[in-house]
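> Following is a predicted model, sequence given first.
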Amino acid sequence: MTDPLIPSVNDAYRATLQVVESVEPRIAGAIRSELHDQRASLKLIASENYASPAVLLTMGNWLSDKYAEGTIGHRFYAGCQNVDTVESIAAEHARELFGAEYAYVQPHSGIDANLVAFWSILAHRVEQPELAEAGVRQVNELSEDAWEVLRKKFGEQRMLGMSLDAGGHLTHGFRPNISGKMFQQRSYGTNPETGLVDYDQVAAAAREFRPLILIAGYSAYPRRIDFARMREIADEVGATFMVDMAHFAGLVAGKVFTGDEDPVPFADVVTTTTHKSLRGPRGGLVLATGEYAPSVDRGCPMVLGGPLSHVMAAKAVALAEARQPSFQTYAQQVADNAKTLADGLMRRGAKLVTDGTDNHLVLIDVSGYGLTGRQAESALLEAGVVTNRNAVPSDPNGAWYTSGVRLGTPALTSRGFGGAEFEQVADLITSVLSSTTPATASNGQPGKARYVLADGVAEGTRARIAELLEANPLYPGLEL
């Protein structure tokens, strides 16, 4: 993102916005404002990044106009030969990049990818003789009688995944989410003293609970996972081993996570988003072994509707970018920057979950500042630092107000930030948090959302941020 745009790219964006403006100028204005806001703020949300101009431009084309339900060579609509080409190229890049036997690039989002995975695992695990008795030749050819067989077979199936407050994701069995309604669910947490995954505890929970699916992966766990050990646990209890690597897919693609820390050689099914650390368009994909491929390949029509062909094209471009040597350099810098940020925060007195990081994210426990996560998030935003509040293990404030703030390094690394810049970022964050105090609500009681930021802190912080961002411009040369 630090290389100046070639003139033709600049012209392309200008022309695009002029066309939009001719129809609905308010939308063109909002798009310009979004670029301005992203350029002017310190983006530290761990699940966000900046896609390349090539990826962004790929989404704005007439592939959007084509329906292509089904899969490559087996569509429910005619005239899908170009979509077949796009999907084939995207899947090829995904297989080669991650070393997977099979890749399914249709999911619109991470939750869609997980739903495809869940239903594919359920369908794969159904006893084939029972389906044969119901006259079913393929899982996507289901009569109502066959669905009755499946409902009985699927009933009371179990899932074991990381708890939300330990860093897991809501799609790993959180009760309000569809995953928590589809399955009987139980969570494994982390060691209360270290904040790290206790594999013996996971194994004990698996032996007792006997899940159909064991899920590994996280959205707010600042360490790596031993996927070889998790695979052993899954095999011991006969579970399908699934990994959701949405957050750290870029570190896998960039060869920062290798050996036992690379989930693809160990999992039956791996899901991911294509944005976040992978730096592609918003979307999802599923990787699978050959054994599970036929079930995953029926994601449409089993779970998904028509694929977003223009987004699949953008996924292909992003995956092609991730196969370049420069992406490995980027991914390593993401991890190095996270460590620099964590060390800088701790030296300045911040309390971090697990006392550091070895991936792309950092989780601050802001209770030491007397704040809730909601208060800290709001104060930082006022000062120009964009983060998100997040629960910490055994969080007394729950999932809405929380006691933590999550930080991530992928986006600012894309802007060219290195260790020196992230040292300054650590100083900015701790200065803001140290200058923030809780405020009382109108009824005189302590308010979990209200805060007071000391005079001049927001303005001073924004001035320092402006200097950092000016030295590391976003999409340099792009003038709209």
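Okay, I see it. Residues are numbered from 1 along each chain as shown.

> From here on, just use CA atoms for contacts and neighbour counts.
Fine.

> which strands and helices sit next to the helix or strand harbouring residue 161?
Residue 161 belongs to strand 158-162 when assigned by DSSP states H and E. On a contact count with 3 or more Cα pairs under 8 Å, 6 or more residues apart in numbering; DSSP states H and E, strand 158-162 meets strand 184-188, helix 199-209, strand 213-217.

> Try it again at 10 Å.
When contacts are defined as 3 or more Cα pairs under 10 Å, 6 or more residues apart in numbering; DSSP states H and E, strand 158-162 packs onto helix 178-182, strand 184-188, helix 199-209, strand 213-217, strand 240-244.

> chain center to the second one, what's the gap?
What it means is strand 184-188. Mean-position distance between strand 184-188 and its chain equals 21 Å (Cα atoms, centre = their mean, to the nearest Å).

> again, but for the first one
Distance of helix 178-182 from its chain centroid, counting by Cα atoms, centre = their mean, is 19 Å.

> buried ones in that helix?
Using 16 or more other Cα atoms under 10 Å as the test for burial, helix 178-182 gives 179, 180, 182.

> put this beside the first:
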Amino acid sequence: MTVTHAPSADVLRRQDPELAEILLGELARQSTTLQLNAAENFTSPAVLAALGSPLANKYAEGYPGARHHGGCELVDVAERVAVDRARALFGADHANVQSHSGSSAVLAAYAALLRPGDTVLALGLPYGGHLTHGSPANFSGRWFDFVGYGVDAESGLVDHDRVRALARAHRPKAIVCGSISYPRHLDYAAFREIADEAGAYLIADAAHPIGLVAGGAAPNPVPYADVVCATTHKVLRGPRGGMILCGAELAGRIDRAVFPFTQGGAQMHTIAAKAVAFGEAATPAFSTYARQVVANARVLAAGLAAGGLAVTTGGTDTHLVSADPAPLGTDGREARGRLAAAGMVLDCCALPDGTARGLRLGTAAVTTQGMREEEMARIAELLVGVVRGAQDGAGVREEVRELTAGFPPYPA
């Protein structure tokens, strides 16, 4: 039998209708509700095609030209393409594209640069730090001595003088800059200066802004950080996965930390999908998209502020908006539940004072659908009305259906 194409979705419908129904239901959910989760996006059909390709069958422990399995001639080419495209896109000497997630990328960076018990300075979890930045429930908090810095309670901005004072007092082996809810550009040059004064490595956790970096809409951490960890989904619009960028001098240590220290076989279908995404991100169309993501986020932030929510830092430079619904008489979790019932899907996040939970929104997915400033202003109005309790959730849900119907994520 000669196979000339990959199996289609029709096969799943015939063989496993129960799972097919779940997948179709999820597509319907994504298509009829507003995806305002800052960590999510819609991949292109080409990325999905690579994820569902025969490369999913290939075991490929190791690296191109040095695999532990035979038959890797073509997947070697695919990985080299992904690496070359990532290096060119971000101006990095070296790229490792095998990390299964952003967290596994951070784990590998720590494994390459640190030893258990080393001190690490990172944004504290109550202020928007990631689990891999020292959570006691995570490997990072169990293996390393994390010291957390915060943000100014009023401005919501990083206080670099405070970071410098902590670095001088604790002499960390590494400093991590990055957040899951910081809506402004990070000053990588300032962090580099502080790291140099402390004799520390600088690790940029750029999971959220890396797609904006690719599109020229955010500063590039590569020239400043010793290691940059990132995800390939979110604004970058690729498959769920991670990558690591670094200079040539750390390339070997990073590669060994990924495989064999923290991972086994590479997911070659995902690596091929990353290559597709990197290629798409290098186009002028993606640059236009990235700038529209930011423009949309600014309109959304302005609309929320006009409606009475307290917008963190007074606005945004990125795809991400953080806001406190307390002025409208509710908290982040209750507001999130109301909005979910109205078809508006988003997250909670830490607020600058480190004690309360707010709302975290992102504009990457709705911008991929083609929505622009006019739609963002209307979404802000709907959101404020639901949080205030001034608009019926069922009525808003129907309006959301009508809005999303005009912007299908995967047009027929």
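Looks like it arrived, so ask away. Owing to the predicted nature of the structure, the values given are computational and were not obtained by experimental measurement.

> Just give the TM-score of the two.
Superposed pair, TM-score by TM-score structural alignment, normalised by the length of the second structure: 0.96. Supporting alignment: 407 aligned residues with a Cα RMSD of 1.4 Å.

> which of the buried residues of helix 178-182 of the first structure lies closest to residue 323 of the first structure?
Nearest to residue 323 of the first structure among those is residue 179, at 32.5 Å by Cα to Cα.

> Was I right to think that closest one contacts residue 118?
Yes. Shown here, residue 179 of the first structure and residue 118 form a contact pair, counting by Cα atoms under 10 Å, at 8.3 Å.

> quick revisit: pull up the aligned stretch in the second structure for the strand holding residue 161 of the first structure.
The aligned range for strand 158-162 of the first structure in the second structure is 119-123, by TM-score structural alignment.

> hang on, the earlier thing: average gap between the strand holding residue 161 of the first structure and the second structure?
Superposed on the second structure, strand 158-162 of the first structure shows a mean distance of 0.6 Å to its aligned residues (mean Cα distance after the TM-score superposition for the first structure).

> And the strands in the stretch 1-150 of the second structure?
Applying DSSP state E, counting those that start in this stretch to the stretch 1-150 of the second structure gives strands spanning 34-35, 62-63, 66-67, 94-96, 119-123, 145-149.

> what does the first one correspond to over in the first structure?
By that I understand strand 34-35 of the second structure. Going by TM-score structural alignment: strand 34-35 of the second structure matches residues 42-43.

> how far does that stretch sit from the chain's center?
17 Å.

> now swap in stretch 298-311 of the second structure and tell me
23 Å.

> In it, which of the residues would be classed as buried?
Neighbour-count burial for stretch 298-311 of the second structure [16+ other Cα under 10 Å]: 298-305, 307-311.

> In the first structure, which residue range corresponds to it?
Aligned by TM-score structural alignment, stretch 298-311 of the second structure falls on residues 339-352 of the first structure.

> Which strand runs longest in the first structure?
strand 446-453 (DSSP state E).

> Map residue 430 of the first structure onto the second structure.
Residue 430 of the first structure maps onto residue 384 in the second structure, by TM-score structural alignment.

> what's the spacing between its match and residue 324 of the second structure?
12 Å (Cα to Cα, to the nearest Å).

> what residues do the two have in common as contacts?
Taking Cα atoms under 10 Å, 6 or more residues apart in numbering as the contact rule, residue 384 of the second structure and residue 324 both touch 304, 305, 308, 309, 335.

> what about the fourth one, distance to residue 326 of the second structure?
Pointing back at residue 309 of the second structure there. 7 Å.
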